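**Q** Provided below are the primary sequence and the corresponding predicted coordinates.
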Amino acid sequence: MFQVEQYKGSLEEQYKFLSKQLAALLEGETDNVANLSNASALLNQFLNDVNWVGFYLWKEEELILGPFQGLPACVRIKSGKGVCGTVAQNKETLRVEDVHQFPGHIACDAASNSEIVVPIIVNDTLYGVLDIDSPSKNRFSEVDEKGLELFVSTLQNYLTK
C-alpha cells in the first residue's frame, strides 16, 4: 500500500513523491470515477489539517459533486459562485486564507476556514476542480499550491473526457 507519510523530505519533495504514487496507483485504470476516488483518498491520507478533499466535475454548465473524502457536501455549484465556481470560471488555482472573507463563499461545512481549489483541464477543456478545505485559517502555502497543481497535472493524464 502507499505509505506517503513515511517519506521524509522537503514538502516539495513529498509532493513529487505523492504525484509518482498517484501515477502508480492509476496506471492501467481507465474508469474516471475509480481514478478520482483513489486520488481523493490518497490526498486525504497525505494531507494533515484538512476536513474535505474531493472533486467537482463540470457538467451541463455547472460543477457537480464527484468523488470525495469528508462530510456530505453541496451538490451543484454554478460557474462564478464561491471559490470552486470562481476557479471553474477563471481556470486558475485559488488559495483562500479565510473563506469567510471570500465574497459569495458557499459554506458546505461551517468548520472550514481555508480552502484551495485547482482546475482540472482535459483536452483543453474544463473537466472539473480539486477542492480541499481546512478547519485552520491560512492552511495552504505556495508550496501546497505548486504541489497540488503537480498532483492535478499527473491526474489529468489518467482522465478521459
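**A** Arrived safely.
**Q** For the rest of this, base every contact and every neighbour count on C-alpha atoms.
**A** Noted.
**Q** For my notes, confirm residue 152 occurs in a strand.
**A** No: read with DSSP: H, G, I helix; E, B strand; the rest coil, residue 152 is helix and lies in no strand.
**Q** quick one, what contacts it?
**A** 118, 119, 120, 130 (Cα atoms under 8 Å, 6 or more residues apart in numbering).
**Q** I believe the first one is in a strand; please confirm or correct that.
**A** Yes: counting by three-state DSSP, residue 118 falls inside a strand.
**Q** List the contacts of it.
**A** Residue 118 is in contact with 87, 92, 93, 94, 129, 130, 131, 148, 149, 152, counting by Cα under 8 Å, 6+ apart.
**Q** Not counting sequence-adjacent ones, nearest residue to it?
**A** Leaving aside its sequence neighbours, residue 118 sits nearest to residue 93 (Cα to Cα, 6 or more residues apart in numbering; 4.5 Å).
**Q** count of neighbours near the one you found?
**A** 22 (other Cα atoms under 10 Å).
**Q** does it really touch residue 84, like I thought?
**A** No: using Cα atoms under 8 Å as the test, residue 93 is too far from residue 84 to be in contact (9.5 Å).
**Q** What ranges does this structure have for its helices?
**A** 11-26, 32-46, 82-90, 142-156 (DSSP state H).
**Q** Leaving out the residues flanking it, which one is nearest to the residue nearest the centre of the chain?
**A** Centroid check for the chain by Cα atoms, centre = their mean gives residue 130 as the closest residue, at 2.5 Å. Among residues not flanking residue 130 along the chain, residue 55 sits closest, at 4.7 Å (Cα to Cα, 6+ apart).
**Q** before we move on, what about residue 81?
**A** residue 104 (6.4 Å).
**Q** same deal with residue 21?
**A** Of all residues not flanking residue 21 in the chain, residue 2 sits nearest, at 7.0 Å (Cα to Cα, 6+ apart).
**Q** Against that first model, consider the following:
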Amino acid sequence: MFQVESYNQSREKNYELVIKQIKALLEGESNQIANLSNASALLNQFLDRVNWVGFYLMEDSELVLGPFQGLPACVRIPLGRGVCGTSAKEQKTIRVEDVHQFPGHIACDAASQSEIVIPLIKDGVLLGVLDIDSPEKNRFDELDQQKLEDFVKALVPFL
C-alpha cells in the first residue's frame, strides 16, 4: 500500500523521498492518465507555495491540457508560445522568476508570479511538459529544477 511519509528533512532529502514515492505509486501501472493524475497530486501535496501543478501533453503538434491540480487552465498551447510552449519547442527546462517579464506569457491564473516547466521526453520523443506555477516571484531555484527534472526522469518510464 502506498503511504505518504512526512517531509521534515532537508529540501534535498525531501525531494529524494518524493521521487521514491512516485516510483512506488506508479509501480505496475501503465495507464498514462492515471499516472499523470497521481504525479500531479503527489507534487501538489509535496510542494509548498505553489498554485498549479500539472501536465500538458503533445497532440497534433500542440500542447493539450492533461491531469492537473489547481484552477481551470488554458486547454491548448501552440509550440513556442508562453513558457510551456517554449519549453516544449526547445525541449529544455525553463525556470521563470517573474512570469510578467517572460515574452508571450500565457496568464491562465492571474495569481501566478513564477513558473517552472520541464519537458517529458521518452526515447527522444516529446510527450509533453510538467508545468508548476507559484503565486510568489522567484519561487523555484536550481535545486528545485534539478530535483524536478529527476522526478520527471522517474515518471517518464511509466508513460
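**A** That came through fine. What you see is a predicted model; the values in this text were computed from it and never measured.
**Q** Fetch the TM-score of the aligned pair.
**A** Remark: TM-score between the superposed chains equals 0.97 [TM-score structural alignment, normalised by the length of the second structure]; 158 aligned residues with a Cα RMSD of 0.9 Å.
**Q** For the contacts of residue 118 of the first structure, which pairs are in contact in the second structure too?
**A** Contacts conserved in the second structure for the contacts of residue 118 of the first structure, counting by both residues aligned by TM-score structural alignment, their matches' Cα atoms under 8 Å: 87, 92, 93, 94, 129, 130, 131, 148, 149, 152.
**Q** just to revisit the earlier point, kindly reformat the contacts of residue 152 of the first structure as CSV containing distance to residue 15 of the first structure.
**A** Shown next, in CSV, are the contacts of residue 152 of the first structure (distance: Cα to Cα, whole Å):
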residue, distance to residue 15 of the first structure
118, 15
119, 17
120, 17
130, 15
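**Q** Between those residues, which sits nearest residue 64 of the first structure?
**A** residue 130 (11.9 Å; Cα to Cα).
**Q** Who are the contact partners of the closest one?
**A** Neighbours of residue 130 of the first structure in contact, by Cα under 8 Å, 6+ apart: 53, 54, 55, 56, 117, 118, 119, 120, 152.
**Q** if we can go back for a sec, among the contacts of residue 118 of the first structure, which one sits closest to residue 7 of the first structure?
**A** residue 148 (16.9 Å).
**Q** Check the gap between that closest one and residue 100 of the first structure for me.
**A** Residue 148 of the first structure sits 22 Å away from residue 100 of the first structure, taking Cα to Cα, to the nearest Å as the criterion.
**Q** Tell me which of those two has more neighbours.
**A** residue 148 (23 against 16).
**Q** just checking, that one touches residue 17?
**A** No: counting by Cα under 8 Å, residue 148 of the first structure does not reach residue 17; the two are 11.9 Å apart.
**Q** hang on, the earlier thing: output the contacts of residue 130 of the first structure as a markdown table; include the columns distance to residue 109 of the first structure.
**A** Below are the contacts of residue 130 of the first structure laid out as a markdown table (distance: Cα to Cα, whole Å):
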| residue | distance to residue 109 of the first structure |
| --- | --- |
| 53 | 12 |
| 54 | 13 |
| 55 | 15 |
| 56 | 16 |
| 117 | 16 |
| 118 | 19 |
| 119 | 21 |
| 120 | 23 |
| 152 | 24 |
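**Q** Who wins on neighbours among the residues you listed?
**A** Ranking the contacts of residue 130 of the first structure using other Cα under 10 Å puts residue 117 first, with 29 neighbours.
**Q** hang on, that residue packs against residue 94?
**A** Yes: between residue 117 of the first structure and residue 94 a contact is recorded at 5.4 Å, counting by Cα under 8 Å.
**Q** Spell out which residues are contacts of both of these two.
**A** What both residue 117 of the first structure and residue 94 touch, as defined by Cα under 8 Å, 6+ apart, is the set 83, 87.
**Q** Tell me the counterpart of residue 117 of the first structure in the second structure.
**A** The alignment partner of residue 117 of the first structure in the second structure, by TM-score structural alignment, is residue 117.
**Q** I figured that match hits residue 97, correct?
**A** No: counting by Cα under 8 Å, residue 117 of the second structure stays clear of residue 97, with 11.9 Å between them.
**Q** Please name whichever of the helices of the first structure is nearest to residue 74 of the first structure.
**A** helix 82-90 (11.0 Å).
**Q** Figure out how far that closest one is from the centre of its chain.
**A** 13 Å (Cα atoms, centre = their mean, to the nearest Å).
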